[in-house]
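Q: Can you look at this prediction? I've put the sequence above it.
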Amino acid sequence: MDSLSPAARSLAARCEPRVNELARRMIRTVFEQLNGYAELPAEVKDVEITATARRGLRQFLRGAASGEAEAQRVPAGDLRHFQERALQRADEGMPLHLLLGTYTSGAHVLWQALTDEARPGEEAALTELCGALITSQGRVIRAVTESYLDEQAAIAAERREQRRSLARALLEGAGTGTADVAAGPFLVVHLRFEARQSGGVAIRRLVRRVQTALDRVFGTEVPALLDGGGGHVLVPGRTELPDAVTGALREAAGPGLRLAATVASDVGGIPEAARVGTEIVRVATACGHAPGAHRLDDVLLEYHLSRPSAGSDRIAALLAPLADRPELTATLRTHLEQRRDRRATARVLGLHPNSVDYRLARITGLTGLDLGAPRDAALALAALLLGSGQANWPG
């Protein structure tokens, strides 16, 4: 950009002695009109913001008075200073709109001062300085905004990791001595997402959506340990799920969301509550229950039947002949879920009732289980549940 004209240089030089006066005017009158400025600490307003305003005014006017394009370029040292102040404001929690408001209002005060100082015949010089001020202001605001947003992103990432670390420690039973943790009770929520996300970006977006929904529904930053397949959420001081939780989480994670909530009376009970919630969801899934919120009472018998015992391996082996026939396993699961109603089973699977009869006969022929007999139906249900959960058994 070309150097400023002698007239523009002269106008800027005449304004430079007013830097302190202009900075005081900004702080005591103009900035006070910005929403939220009055609530800032006095030290921030009277010292740091005042010094930054004074530096910005002086940098522009001196650069313009020198006759070079310095006013538009903004020296690297000054730019770093503005960026460092932006980092401080982000760390202190000052809203971005308020921070940028001080810069735009300050530029307006400077423009008014130049206009007041201009003499007849200096209209072109004033226009030159206006262009230089706009260019300089744009560069400063871009740098300040970028630094502010980078710092806020870093702060948010650190806060998320702190919450994840806290949730991990509590779920592993290592958080009993953790400071700032409520004594109890805790609502422990297990989540399972139907379609596991692949790819780091997709997983991060899913987790952020779910975390945002949780924080909004519970009205606080909720510790959670989540990944692309689900995870656990810990809510201090709660014993029941708000009505809005399932809908909010389904919107964030998709219609295939499953969840179960249990209660830990204290920190030490969190790992067991998390295990029970995980099992409730597993059993509900194995039984063919529709996605949504599951309670222990909904799967009470199935939960009991799915507990491992000395005979678990032999019961699970009853369905081994179906290992290569997933359509028969799905039919068996649906038939038991539909209380052995062949027509209801046909409707759910989209089959003709005769096709269901054929598949049930094949199941009986391969396994020797007569699903019409209550005892054999119970064995088939237990075999389904034990077979789906063997990888999760203790030991």
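A: That came through, no problem. Computed from a predicted model, the values in this text were never measured in an experiment.

Q: from here on, contacts and neighbour counts on C-alpha atoms
A: Fine.

Q: Which strands and helices lie in contact with the longest helix along the chain?
A: Ranked by residue count under DSSP state H, the longest helix found in the chain is helix 123-171. The contact analysis (3 or more Cα pairs under 8 Å, 6 or more residues apart in numbering; DSSP states H and E) places helix 123-171 against helix 6-15, helix 50-65, helix 70-73, helix 76-92, helix 96-117, strand 224-227, helix 270-286.

Q: which stretch among those comes nearest Val189?
A: In terms of Cα to Cα, the element of the helices and strands packed on helix 123-171 nearest to Val189 is helix 270-286, at 6.8 Å.

Q: Need the residues that contact whichever helix or strand comes after the closest one.
A: Per DSSP states H and E, the first helix or strand lying C-terminal to helix 270-286 is strand 292-294. With contacts defined as Cα atoms under 8 Å, 6 or more residues apart in numbering, strand 292-294 is touched by Thr246, Gly256, Leu257, Arg258, Leu259, Ala260, Ala261, Ile280, Val281, Ala284.

Q: what do you get for stretch 328-348?
A: For stretch 328-348, using Cα under 8 Å, 6+ apart, the contacting residues are 286-289, 322-323, 349, 352-353, 355-357, 359-360, 362-363, 371-372, 377, 381, 384.

Q: give me every residue that touches Arg139.
A: Arg139 touches Arg73, Val74, counting by Cα under 8 Å, 6+ apart.

Q: mind checking how far Glu84 is from Thr145?
A: As judged by Cα to Cα, to the nearest Å, Glu84 and Thr145 stand 11 Å apart.

Q: Those two - which one has more neighbours?
A: Thr145 (18 against 15; other Cα atoms under 10 Å).

Q: Now for Arg73: which residues touch it?
A: With contact set as Cα under 8 Å, 6+ apart, Arg73 has these partners: Ser136, Arg139.

Q: this is the comparison structure:
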Amino acid sequence: MIVSIPTISASLRERTALLAANPTAVNERMYETLMSLEGYENLMPSVRQDIAASIDLTAGLWFQSLLTGRPPSADDMDRFREFGRRRVHQRVPLQSVLRAFRLGSREIWRTYIALGEDDGSLVDELLFVISPYLFDFFDVMAQSIAQSYLEEQYQQARWREALRHQLYNIVFYTPDDHDGFRETVEALGLDSTAPRVALAIDIELPEHTSYERERELDRIALASARHLAAAPGDLVRAWHRGRLILWAPCLRGDSINRIDRLTAERAGALAAAVPELHRIGVGLMNEGASGWAATVDEAIRALDFTPKSQGQSQVAMYSSILIEESARLASNARRYLVSLLEQLANEPELVATLQTYFEQGQRRGQSAAALGIHPNTLNYRMERIEALLGASLDDVGWIEKLDIALKLRRAPT
């Protein structure tokens, strides 16, 4: 609450009344100063008009309080706080809003200094009466608008959290609800028709309260947005099957292959920059509710299908396991491939030898050394494998089949 409104002299009252009756000049100077601030410079015309209206109201309340000796009314303060709430949705940073008040008060003070230059009798009154009240007035108003801004920001966060939860349910449980998906995505301020790619992240989170956990996930999502070249508000997050899920926007009309390669690079940079992220699975670009679910499923499969013990990159791409996935999902193909290794099951050293052979890039010398056996022993085992399977390990087709069979053997069911 604004207190200690000073009683001003008749001379200053007369000049203040003139300013209040025609505040255009001071308001325009305030407006021009604000439009150069960070957070204000690229606003839409409708938002600029709203800011001009807030300047008119603030300056008017200042002049009114001096002339009447009364603080702004409850209705006036409600109107004033509404501007603070709107700044949240207009995406003007709170820091910029508060700086605008400091600079606005400076412009009003300059106007009063000019009055003192014209009339020396006002100097003491301006310095010792008006300036303390000016600082008090704008400090209280700034606190009021900051409070309304933060309250609205909190309500918006809760509202967005509710929308995210609703979106999660649609994507994973009712993906045929196309209208619900569109309405929910657009309520979040996003384009429901734009394609997205999912990242599934194995993440280490210390024991936290629910609130602290959400804050930590928000922090990681913010860092992820920078590395994924997405605006923070354009990155959608969820917690699904024990993993942090991020849906990153893709450029409409771009190819799946290019998006896949670009996302792989960005995910690699993200994994290197954020130590809490252990591994990242990347799905393929898709769209719509069912597409959002499909790319998440692919990202999780990429993590599950790529063994952790291989010491490979922290990023697992679904595009790298497409052939294995096709075989795994086609029951007849899977049974055939599994049967190849079953034929070697009575001689376990043959399976171990074949596994090592592929791990060593099909180099026999390195494979023998890794197994700790003589190269002739390795050759014997390889010939035995070929004999049991009717295969040729020089044949590309057989190499592909056996490689996939071994990957299917390691992969979780």
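A: Now that the structure is in, tell me what you want to look at. What you see is a predicted model, and the numbers here were worked out from it, not measured in a lab.

Q: What would you report as the TM-score here?
A: Aligned and superposed, the two chains score 0.64 in TM-score terms (TM-score structural alignment, normalised by the length of the first structure); 345 aligned residues with a Cα RMSD of 5.0 Å.

Q: related to what we said a few turns ago, next, the angle helix 96-117 makes with the longest helix of the first structure.
A: 170 degrees (axes from the mean of the first three to the mean of the last three Cα atoms, to 10 degrees).

Q: by contact count, what packs against whatever helix or strand comes next after helix 123-171 of the first structure?
A: As assigned by DSSP H and E, the chain's next helix or strand after helix 123-171 of the first structure is strand 186-192. Packed against strand 186-192 of the first structure by the contact rule (3+ Cα pairs under 8 Å, 6+ apart) you find strand 230-236, strand 258-264, helix 270-286.

Q: run the last query once more with 10 Å
A: Strand 186-192 of the first structure is packed against strand 224-227, strand 230-236, helix 245-253, strand 258-264, helix 270-286, strand 292-294, with contacts defined by 3 or more Cα pairs under 10 Å, 6 or more residues apart in numbering; DSSP states H and E.

Q: Next, the angle strand 258-264 makes with that strand.
A: Going by the same axes, to 10 degrees, strand 186-192 of the first structure makes 160 degrees with strand 258-264.

Q: how far is the helix or strand that strand 186-192 of the first structure is followed by from where the chain is centred?
A: Counting by DSSP H and E, the next helix or strand C-terminal to strand 186-192 of the first structure is helix 200-218. Computed by Cα atoms, centre = their mean, to the nearest Å, the separation of helix 200-218 of the first structure from the middle of its chain amounts to 4 Å.

Q: what angle do helix 200-218 of the first structure and helix 123-171 make?
A: 80 degrees.

Q: Give me the contacts around helix 200-218 of the first structure.
A: By Cα atoms under 10 Å, 6 or more residues apart in numbering, the residues outside helix 200-218 of the first structure that reach it are 160, 191, 193, 196-197, 219-231, 233, 235, 238, 241-254.

Q: and if you look at stretch 156-168 of the first structure?
A: 150-155, 169-175, 178-179, 181, 208, 211, 221-226, 232-235, 270-271.

Q: Just the buried residues from those, in PyMOL please.
A: Filtering the contacts of stretch 156-168 of the first structure down to the buried ones (16 or more other Cα atoms under 10 Å) takes a single PyMOL command:
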select buried, resi 151+152+170+171+173+175+211+222+223+224+225+226+232+233+234+235+270+271
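
Q: Centre-most residue in the first structure?
A: Compute the mean C-alpha point of the first structure, and by Cα atoms, centre = their mean the closest residue is Arg208, 2.8 Å away.

Q: Distance of that residue relative to Leu225 of the first structure?
A: 12 Å.

Q: Also Ser5 of the first structure?
A: Look at Ser5 of the first structure and Leu225 of the first structure: by Cα to Cα, they are 62 Å apart.

Q: do the same with Leu129 of the first structure
A: Leu129 of the first structure sits 55 Å away from Leu225 of the first structure, going by Cα to Cα.

Q: same question, Ala253 of the first structure
A: Distance, Ala253 of the first structure to Leu225 of the first structure, using Cα to Cα: 15 Å.

Q: Next: Arg275 of the first structure.
A: On the measure of Cα to Cα, Arg275 of the first structure and Leu225 of the first structure end up 14 Å apart.

Q: got it, and Gly175 of the first structure?
A: 14 Å.

Q: same check, this time on Val299 of the first structure
A: Distance of Val299 of the first structure to Leu225 of the first structure, computed by Cα to Cα: 25 Å.

Q: just Pro41 of the first structure next, same as before
A: Here the criterion is Cα to Cα. By it, Pro41 of the first structure lies 36 Å from Leu225 of the first structure.
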